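A.B. asks: sharing a model prediction with you, sequence too.
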Amino acid sequence: MSYRPISPERLVEELTERIAGLSARPWTRVVVDGAGPEPARLADALVDPLRVLGREVLRVSAWDFLRPASLRLERGRHDPDVRYEDWLDVSALRREVFDPLAPDGSGEVLPALWDRDRDRAYRLPRTRLPDGAVLLLDGELLLGRGLPADLVVHLWLSPAARDRRLPGEETWALPAYARYDREVRPEETADVVVRMDHPRNPAMRVSPPA
């Protein structure tokens, strides 16, 4: 695989252009995947440029579609295999976010389901997206789950960078990310891969996987 250096500003510009240039359909579903805070930051940075182009944007976080604590933490708070396999409520994310934005969907999306801090449902109303709107979803460990995205961006971190940059209270999850790299191989399967070992100096692979 070949990568080219790119500035953070140019990264946002190129991703905006790519999203805006996707084949016409009622809605566009974009996933920004990776460990740590960078997926949310990048998804946030794409909102205004897309709106400048006249595209309505809905920001959704996979962190608002986790299972209740009684299920998520049933085997303890620090089990990396459970984080990998069972934290995310994949069925709810498909049902409430992705399926309504399928070509024959209703366009009515639930922007958040479960407040993990309070461990209770948000009980938000559904949001009706107009034609041409873009969903920007951030999260971790999202590939390989059958989420029907139109574009998947993976922010790749080397094992050394994950060790260095994850907060101390999150290091227990490192084996989950290693398993993800090994089993899903997101660096090979995502549409766009950005190496983020140094966030101020990313490197981008934009060619689709073979």
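C.D. replies: It's in. Residues are numbered from 1 along each chain as shown.

A.B. asks: C-alpha from now on. contacts and neighbour counts both.
C.D. replies: Will do.

A.B. asks: how far away from the center of its chain is the biggest helix by length in the chain?
C.D. replies: Counting by DSSP state H, the longest helix found in the chain is helix 38-52. Distance, stretch centre to chain centre, for helix 38-52: 12 Å (Cα atoms, centre = their mean, to the nearest Å).

A.B. asks: same question for stretch 158-177.
C.D. replies: 18 Å.

A.B. asks: ends of that stretch, how far apart?
C.D. replies: 10 Å (Cα to Cα, to the nearest Å).

A.B. asks: for stretch 119-138, same thing?
C.D. replies: First-to-last residue span, stretch 119-138, Cα to Cα: 20 Å.

A.B. asks: correct me if wrong: residue 4 contacts residue 204.
C.D. replies: Yes: using Cα atoms under 8 Å, residue 4 is in contact with residue 204, at 5.4 Å.

A.B. asks: next up, a second structure to put side by side with the first:
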Amino acid sequence: MPIRPISPERLVELLADRIAALPGAGERRLRVAVDGAAAARPGVLADALVEPLRLRGLPTLRVPAAGFLRPASVRLEYGRHDADAFHDLWLDDGALLREVLDPLEPGGTGRVLPSLRDPVTDRATRAPYTGLAPAGVLLLDGALLLGRWLPLELTVHLALSPAALERRTAPEERWTLPAFARYEAETAPAEAADLTVRLDDPRHPALVERP
């Protein structure tokens, strides 16, 4: 597949245009996910999209998937550094569906819980519910989001080569690397996503063009 170099600024504008061109944009709520390892900083890209979408008449709501991790008693059942548990058990898919994605279905309430549990303290955040405008966009970011049958109108995967992922992953988080190797082998996120951006050098992203 052709790969097109693109500036970080132009990437944000292109993604905002792509979201604004989705079927139903401006008429119903849309759910967009930016998927990537922490080293790819998916939250930074999701944050950067908020203002461009607002300028296109699409109010946005940011929800980090890290606010929907399962309790530590489940996440850490096999130890603090179990890569398979990180891959399989950490994200609370059910809570994310129930509190964030399902309410944004056509005819849904539009009331979203921005976070459920603080991943550091393992306590409920007690965040209040937030309403998303009928023509709004949810921007979800996090790791290992694809292949879970989450109802999303657009998915963007931030891809790193194994070498770049290892180089840019903090030493205390390198135990997660086998989980991302599994993700590549079992989910093939670059193929599963609607759009893939190569970010080996964050200053010089490249958009993977599908035929």
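C.D. replies: Cool, got the structure. None of the values given here were measured: they were computed from a predicted structure.

A.B. asks: give me the TM-score for this pair.
C.D. replies: Taking TM-score structural alignment, normalised by the length of structure 1 as the basis, the two superposed chains have a TM-score of 0.96; 208 aligned residues with a Cα RMSD of 1.0 Å.

A.B. asks: picking that back up, check which helices and strands the longest helix of structure 1 is in contact with.
C.D. replies: helix 8-20, strand 27-34, strand 57-61, strand 133-139 (3 or more Cα pairs under 8 Å, 6 or more residues apart in numbering; DSSP states H and E).

A.B. asks: list the contacts for the aligned partner of residue 68 of structure 1 in structure 2?
C.D. replies: Matched by TM-score structural alignment, residue 68 of structure 1 corresponds to residue 71 in structure 2. Applying Cα atoms under 8 Å, 6 or more residues apart in numbering to residue 71 of structure 2 gives the contacts 117, 122.

A.B. asks: what separation do you get for residue 71 of structure 2 and residue 178 of structure 2?
C.D. replies: 22 Å.

A.B. asks: also residue 132 of structure 2?
C.D. replies: In terms of Cα to Cα, residue 132 of structure 2 sits 37 Å off from residue 178 of structure 2.

A.B. asks: and for residue 96 of structure 2?
C.D. replies: Distance from residue 96 of structure 2 to residue 178 of structure 2, by Cα to Cα: 24 Å.

A.B. asks: so these two - more neighbours on which side?
C.D. replies: Per other Cα atoms under 10 Å, whichever of residue 96 of structure 2 and residue 178 has more neighbours is residue 96, with 22 against 15.

A.B. asks: got the contact list for residue 82 of structure 2?
C.D. replies: Contacts of residue 82 of structure 2 (Cα under 8 Å, 6+ apart): 76, 175-176.

A.B. asks: looking at structure 1, which of those hold up?
C.D. replies: Retained in structure 1: 175-176, out of those (criterion both residues aligned by TM-score structural alignment, their matches' Cα atoms under 8 Å).

A.B. asks: looking at the contacts of residue 82 of structure 2, which are in strands?
C.D. replies: Nothing among the contacts of residue 82 of structure 2 maps onto strands, per DSSP state E.

A.B. asks: buried ones among the contacts of residue 82 of structure 2?
C.D. replies: 76, 176 (16 or more other Cα atoms under 10 Å).

A.B. asks: in TSV: the contacts of residue 82 of structure 2, plus distance to residue 101 of structure 2.
C.D. replies: Converted to TSV, the contacts of residue 82 of structure 2 look like this (distance: Cα to Cα, whole Å):
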residue	distance to residue 101 of structure 2
76	26
175	30
176	26
